[in-house]
Structure formats: C-alpha cells, structure tokens
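> sequence first, then the predicted structure:
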Amino acid sequence: MNPLISIVVPVYKVEEVLDRCVQSILDQTYKRWEAILVDDASPDGSPELCDQWAQRDSRIRVVHQRHAGVSTARNRGITEARGDFLVFVDSDDFVDADYLECLMQAQERTKADLVMCSAICEDDDGRPKRTDEEWTFDDQPEDRLFTGRETLRFLYRTIGAVLWGKLYAKHIWPTLHFPDGKIHEDEFVLHRVYFTCESVAVLHNKPYHYIDARPSIMHAEYSLKRLDRLDAKIDRLAFFTEHDVDRDLIEREFIDLNKHIIWSRALPWDAPENQPRFRKLFSDYRRIPFAILRRLPLKSGINYIGTRLCPFTYWKIHERGK
C-alpha cells in the first residue's frame, strides 16, 4: 500500500484563494493523502469554506483554533497528522496535479528523508514574478542526493529557506517545534530539519506555485515584530557553532545577522517601548558560544565581542565610525 501523506495547510484570511489551493490538492494523481486545514480563527469566510471542503471529501479534516499565528497552526497540523510523510502547502499557493506523485516517486527511488523541488513564482494572474535561480535548482546538472549537512547550503536560497515544496519523513518532526507567536518561523526550524536528515533529494521539477501577490513583510515598515528574524539567526548561529558546521556557513550567517542588526537601527533602540525587546535580543545573543571566534576573521570577531559584551555602546560607536 502506498504511504499516507499528510498535507498541513494553515488558513487565515484567504477566503478569495482558498478554493484554488484545496482544489489543487483534490486533483492530485497520488491519491493516498489527508489534508489538515488549520483555521487560525480567520475573521473572513475561510472557516466556513474549510468546513464545506471537509464535507465534500473525507480525506480533508478541519481544525479550528483560537488565533495564535501560523507557527502554532503548523504545530497543530503536525500533531494531528497521521501520515508517514508531511507536506506543507500555504493556503494562498497551489500545486500541480502531479505534485505529490513527483515527490513520492523521488522518495521511493532514493529513500531520502526529505525531498524538495523547484517552484514557480507568479502573481495571482499566473504571470511570472521572479525568474532568478533562487526558485530553482537549475545549477545542479541533474536531480541529486545530498547529505543533511550538505543541504544546509540551500538555506541561503529562497527555495531552500521555505517549508513548502518539500516532502518530509514524519520521523523528522517529533523533537522539532515552530516557535509560537513568531514570524519567519521557517528560519527557526529548517537548519535543524536539514541537519537531522541522513539524505536529501533535490529535484528540478517545478510543481509548486508560489503566489507572490501579498505585501512582503520584508518590504513593510520596520517593526519590533521583524526582530523575530534576528532571534532565528541567533539560534542558527548558535546551532552551527555547537555542531561545528563549515566555516563558510558560519561566516555567511554571521554577516547576515549583522546586516539585520543594522536594519534594526531603523527603530530607536533607547526608546522605552523598544528597550525591553532589544535587551532580550542581546541577552539571547550570548547563546552564541565564544567558540565561534575560531571560525571568524578578525574584524568579525571584534564585532562579535562588542555585540556580546556591550551591544548598545558598541553599535553607537560603530555608527559613528561609518
């Protein structure tokens, strides 16, 4: 019997596009799946649409929860999943009819813990929005099999840094958890997912349609909420250092973290309403072990020490010296 695939779909304010997403799941040529629609107390007509879909097909289950964010919705979906494999689909995206079959055939062929495919990035009218390499694996000469450690390099390409577009063996998830209430939740988890895998299959197929029709959080006005990404990068750097990953990965993540610290200066750090959040952030920064100094060039090492010991003073001096 074919393995059961659990498809987790968080649902919030997607009344206009939810039918497209769910219909694309129903159209799958691979038939042994269950879809878990996690309604995050959506204030529009999405909850009713979820219930209607569940009445049409017994493979669709609906979970209604108090509004708690996409991380909590995904955690709930993982808890509810009964399948041997997990797939995440964003409710404003959709997939080709052979999506699950493509991923499952690759898994059966390679026995990989994780299979990931390329994607098409388009707007709601089907027009391509991005054609750059971030959304494909076209630089690979053929479908390839990597170790989990090797796959960590894909974290710095859009297609490797997102949860969707991947088939996960269920055994990966029991010890992993999305941070409740955080945005950029992918970045808190994917490095741990990849590291857990013995093997990862990377495909050229593009059966996933990512719809880039929404205002991007990265282009929104800077807010305290966007500091969640710094939390994720601190966690990743601590993880990389503790597990002795390649030096170039540590250097790259450190440079990226500093870039985001600089962007956070768009907020006044010393404002009373902001200070507690930044103090917590830099307290967490100390989770990055001193052992990282062995992997950083001198200039970055000085930056690390200054940020760890006296971040508010260090970054004021840093700005004056620019």
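Perfect, thanks for sending it.
> from here on, just use CA atoms for contacts and neighbour counts.
Fine.
> contacts only, for the closest residue to residue 288 other than its chain neighbours.
Closest residue to residue 288 apart from its sequence neighbours, by Cα to Cα, 6 or more residues apart in numbering: residue 238 at 4.3 Å. Neighbouring residues of residue 238 by Cα atoms under 8 Å, 6 or more residues apart in numbering: 287-289.
> tell me where the stretch 51-200 of the chain has strands.
Taking DSSP state E, counting those that start in this stretch, the strands of the stretch 51-200 of the chain run over residues 60-64, 85-88, 94-95, 114-116, 119-122, 128-130, 144-146, 166-169, 200-202.
> JSON lines for the ones you listed, including distance to residue 41?
Compiled in JSON lines, those are given as follows (distance: least, Cα to Cα, whole Å):
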{"stretch": "strand 60-64", "distance to residue 41": "7"}
{"stretch": "strand 85-88", "distance to residue 41": "19"}
{"stretch": "strand 94-95", "distance to residue 41": "22"}
{"stretch": "strand 114-116", "distance to residue 41": "30"}
{"stretch": "strand 119-122", "distance to residue 41": "28"}
{"stretch": "strand 128-130", "distance to residue 41": "31"}
{"stretch": "strand 144-146", "distance to residue 41": "39"}
{"stretch": "strand 166-169", "distance to residue 41": "26"}
{"stretch": "strand 200-202", "distance to residue 41": "35"}
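> residue 76: which of these is closest?
strand 60-64 (8.3 Å; Cα to Cα).
> now the helices for this structure?
Ranges of helices in the chain, per DSSP state H, are 18-26, 46-56, 70-80, 99-110, 148-151, 185-196, 228-242, 247-263, 275-285, 298-309, 311-320.
> now tell me what touches the first one from outside.
Same thing as helix 18-26. Residues outside helix 18-26 that contact it (Cα under 8 Å, 6+ apart) are 35, 46, 49, 53, 91-97.
> switch the cut-off to 7 Å
Contacting residues not belonging to helix 18-26 are listed as 91-97 [Cα atoms under 7 Å, 6 or more residues apart in numbering].
> ditto for the fourth one
Defining contact as Cα under 7 Å, 6+ apart, one finds that helix 99-110 is touched by 28-30, 115, 167, 207.
> what's the end-to-end length of stretch 136-152?
16 Å (Cα to Cα, to the nearest Å).
> next up, a structure to set beside the first:
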Amino acid sequence: MIDFKKKLISIIIPSYNASDFIDNVLNSVLNQSYLYWECIIINDGSTDGTEEKVNLWIKKDIRFKLVTIRNKGVSSARNEGLKHVRGEYIFFLDSDDLLDKECLNDLIKLTNSDIDIVIGKNASTYGQTKKINKKLRHNKLVNRELSDLDFLELSLREPFDIVVWNKLYSSKFIFSKNLNFIDKILHEDEMWFFETMYYAKNIIFNSKVTYYYNIANYHSITKNYTLKNLKSCIFIINNIYLNYYLKENNAKKKSIIGAYILNLQITTISAFFRFMRFHKCFGFREEGLMMIKKHLKQLNAIEYNQINKKKAKQFEILKLYAIDNPEISYRLIRNLNKNNILKYLENLFLKYKLNLRL
C-alpha cells in the first residue's frame, strides 16, 4: 500500500482581524486524521489580537507557522503563503471556515503523480459550525480521474463552485505554471479558477463534504457592491481576453475561452443590475453602465462555443442586445428559466422596447 503520510500538505490560511474565528479553524486543522501537514498562517496586518492567538497554537504544535506582513489584502497574503510552501500539495483555507476531520485524508487518497487538482465537496453553514445549510455545486463524476477533457468547458456545461479553497493542488503543477493571485482586485478567485482549469490536465472530484463554508461572515455582493466590484470583473475578463483568448492558436480551445468570457460577462452584468434593483442605488449607475457598454464594444468580436442550448441562447441575447441596452439583455437572460405567462409578456414588452426581434 502507498504510504500517504510521506506526502506533505501545505495549508495556507490568509488571516486579517480573525481573532473571533482563528482558534476554531486551527483546531479543525489540528484534529485532522491525516497527520503530515504544515499550516502556514499569513497574518495580513491584523490589529485585533489574531497574531497573539496564533503564537499560542505554535507553542502547541510545531506544524503551525506564522508569517506576518503589512496589510495588503487576501491575494497578497495567499501569494506570501505560496513562498513558504514545502509540501508536495497545497491547500487553501479561509480563517472563518472549518475542515471536516477527514478532509485531508479524503483528498490525499485520491492523488497520484498525474493528478493536478483534487476538488473537494463544499457545504455552506450559518456561522463557524459543521451544521450544513446547503451542499454547494459539485461535479457528479466523483472518485474517478478525469483527463483528456477541457475543464473550462466542463465548468460551463456542469458548473461547480469557483472557489480557491478545499482543493488539493499539486505544488509541481502550481509552480511550473507560475500561478499566483492578482493583487488589489476583488473576485481574485475568478482568475485563479480560470488559470488552474485552463492548465490542468488531470483532475478528480471527491464524493464527501470536506469543507464547511461560513456564509454568515460573508460580506455579500448584494450588500457591499461598489464600482470596484465591476472594475475588478472587467479587469479579469480583459486579462483572460488579452493573455489567453488572443494568444490561443487551437480553434476549439479558443472558442471555449470565448464562451467562458461571454459567461463571465453575463455574470458581471447580472451582479450589477441585481444590486441596482435590490438596493435602488443609482449613485454610480450611469458610470457603471458606461463602463459595461465600453467593455462590451471592445470585446464584441469574440468567437465562441455554444456549449449547450441554454448557454447558446444566453450568448445570443448578450451578443444581440447588451451593447445597446445591457439591462434589457440581463432581464431577457434572467427570464429564460422562468416559464410563466408574466415572464413571457415581460419578454414581449422588453423586445418591443428594443424594437428588435429574437
């Protein structure tokens, strides 16, 4: 049998003013049934006693390590953590979440020399607890190695969560591709997810919940959305367009990246108008609309894979109407999944306003 304990896992925890959560998350690490790990806590300039609490854990177990930096944000903290990795595998953990006791053991058992990423199953919780509120999206093809697939295409056909944490990344894979996080933007997970799925050759999904994601401490986009959210999303899409779409020579791969970009544009536009609708916030509405229209005009000539009927319809609406009226395109796309007479009549009215036909 393979001795899994020869495989060191480097756990990276970015931590900013996490005094209320740090003891619980480190306790969930200490209680792992898999013993061969190091835990690198990046104290991102905390001022609430987080550092002092971590130092107590270091005295309990030498596998805990503390690195303190001035406050730069979660991307910089994760990048700093990557500099200190000694393990064969890398695992990201947020300071207000919890691990299942069998998390590392369950994921490490699925590794082999060819696997780039093991993707763990997640569940949301209200508060830092293991009481499950909802199991998050996860691929159905579990406990089997997936290769010879385009994982960007897979993420569009059968969506799974775009998160950094609860994935076991091969250190060789991450460092050979020089992957890191973009500083000073929001939604940094989006770019990391794209790049890891773009480069990965072999991945595997586990079958059990191994990570408990605390949504009670999550500052929801519907509550704290600003122009920086919109600017960050547009920056990420432009980055994918310039550095991957334009440079891709394989026609099929290029069309999938094109579809990925369109999907991100729909997500970005939807988030903007949902916030406007729920919070009746018009302070930056016009500026946001101008940014969206300018972005869409610049990236209008994109070739794309239709993925499936649903995506094809969404992409068609986006390409036809979004430049002229992003809000109406958002509402038409939103209504695609709502088969009732009111939404049918609303769609007719929206198309009448545009004086166009689908």
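Good, I have the coordinates. In this text the structure is predicted, and so the values were computed from the model without any measurement.
> thinking again about what came up before, by neighbour count, which of the contacts of helix 99-110 of structure 1 wins?
Per-residue neighbour counts (other Cα atoms under 10 Å) across the contacts of helix 99-110 of structure 1 peak at residue 167, which has 28 neighbours.
> go ahead and confirm it touches residue 114.
Yes - Residue 167 of structure 1 is within contact range of residue 114, at 5.6 Å (criterion: Cα atoms under 7 Å).
> for residue 254 of structure 1, see how far away the residue most central in space within structure 1 is.
What sits nearest the mean C-alpha location of structure 1, by Cα atoms, centre = their mean, is residue 186, with 2.2 Å. According to Cα to Cα, residue 186 of structure 1 stands 18 Å off from residue 254 of structure 1.
> also residue 223 of structure 1?
Taking Cα to Cα as the measure, residue 223 of structure 1 falls 22 Å from residue 254 of structure 1.
> and those two? which has more neighbours close in?
residue 254 (21 against 13).
> now the more buried one: closest residue in space that isn't a chain neighbour?
Closest to residue 254 of structure 1 by Cα to Cα, 6+ apart is residue 237, at 7.0 Å.
> to what extent is that neighbour buried, counted in neighbours?
24.
> hmm, it is touching residue 287, no?
No - contact criterion Cα under 7 Å: residue 237 of structure 1 and residue 287 do not qualify, at 9.0 Å.
> what residues of stretch 173-186 of structure 2 count as buried?
Residues of stretch 173-186 of structure 2 classed as buried: 173-174, 180-182, 185-186 (neighbour count, 16 or more other Cα atoms under 10 Å).
> now do the end-to-end distance for it.
With Cα to Cα as the measure, the first residue of stretch 173-186 of structure 2 is 25 Å from its last.
> kindly report the same for stretch 193-209 of structure 2.
End-to-end for stretch 193-209 of structure 2, by Cα to Cα: 20 Å.
> what's it aligned against in structure 1?
With TM-score structural alignment applied, stretch 193-209 of structure 2 matches the range 190-206 in structure 1.
> ok now the matching stretch, how far from the chain's centre?
Centroid separation for stretch 190-206 of structure 1 versus its chain: 13 Å, with Cα atoms, centre = their mean, to the nearest Å.
> cool, and stretch 181-192 of structure 1?
Offset of stretch 181-192 of structure 1 from its chain centre (Cα atoms, centre = their mean): 5 Å.
> cool, and stretch 118-132 of structure 1?
19 Å.
> how many residues are close by residue 142 of structure 1?
Using other Cα under 10 Å, residue 142 of structure 1 has 11 other residues around it.
> check contacts around it.
By Cα under 7 Å, 6+ apart, residue 142 of structure 1 has no neighbours at all.
> give me that answer again for 8 Å
203-204.
> gap between residue 299 of structure 2 and residue 251 of structure 2?
Taking Cα to Cα, one finds residue 299 of structure 2 at 18 Å from residue 251 of structure 2.
> same thing with residue 129 of structure 2?
Noted for residue 129 of structure 2: a distance of 46 Å to residue 251 of structure 2, by Cα to Cα.
> of these two, who's got more company?
The neighbour comparison of residue 129 of structure 2 against residue 251 (other Cα under 10 Å) goes to residue 129, with 17 against 12.
> my guess is that one meets residue 212, correct?
Yes - the criterion here is Cα atoms under 8 Å, and residue 129 of structure 2 meets it with residue 212 at 7.2 Å.
> give me the number of residues near residue 227 of structure 2?
Residue 227 of structure 2 has 14 neighbouring residues, counting by other Cα under 10 Å.
> what's the match for it in structure 1?
By TM-score structural alignment, residue 227 of structure 2 lines up with residue 224 in structure 1.
> name all residues that make contact with whichever residue in structure 1 pairs up with residue 121 of structure 2.
In structure 1, the residue paired with residue 121 of structure 2 is residue 118, using TM-score structural alignment. Residues in contact with residue 118 of structure 1 (Cα under 8 Å, 6+ apart) are 135-137, 159, 165, 203-208.
> repeat that for 10 Å
Contacts for residue 118 of structure 1 (Cα atoms under 10 Å, 6 or more residues apart in numbering) come out as 133-138, 159-160, 165-166, 202-209.
> still contacting in structure 2, which of those residues?
Retained contacts for the contacts of residue 118 of structure 1 in structure 2, judged by both residues aligned by TM-score structural alignment, their matches' Cα atoms under 10 Å, are 134-137, 159-160, 165-166, 202-209.
> closest to residue 314 of structure 1 out of those?
Nearest to residue 314 of structure 1, judged by Cα to Cα, of these is residue 160 at 33.5 Å.
> what range in structure 2 matches stretch 61-75 of structure 1?
Stretch 61-75 of structure 1 corresponds to residues 65-79 in structure 2, going by TM-score structural alignment.
> buried residues of that stretch, list them for me.
65-66, 73-79.
> okay, the aligned residue in structure 2 for residue 16 of structure 1 and residue 37 of structure 2: tell me how far apart.
Correspondence of residue 16 of structure 1 to structure 2, assessed by TM-score structural alignment: residue 20. Using Cα to Cα, residue 20 of structure 2 is found at 24 Å from residue 37 of structure 2.
> those two: who's more crowded?
residue 37 (25 against 13).
> count the neighbours of the nearest residue to the more buried one once chain neighbours are set aside for me.
In space, and not counting its chain neighbours, residue 37 of structure 2 is closest to residue 9: 4.6 Å by Cα to Cα, 6+ apart. Neighbourhood size, residue 9 of structure 2 [other Cα under 10 Å]: 26.
> can you name the residues that contact residue 9 of structure 2?
Neighbour list for residue 9 of structure 2: 34-39, 85-91, 104, 108, 168-171 [criterion: Cα under 10 Å, 6+ apart].
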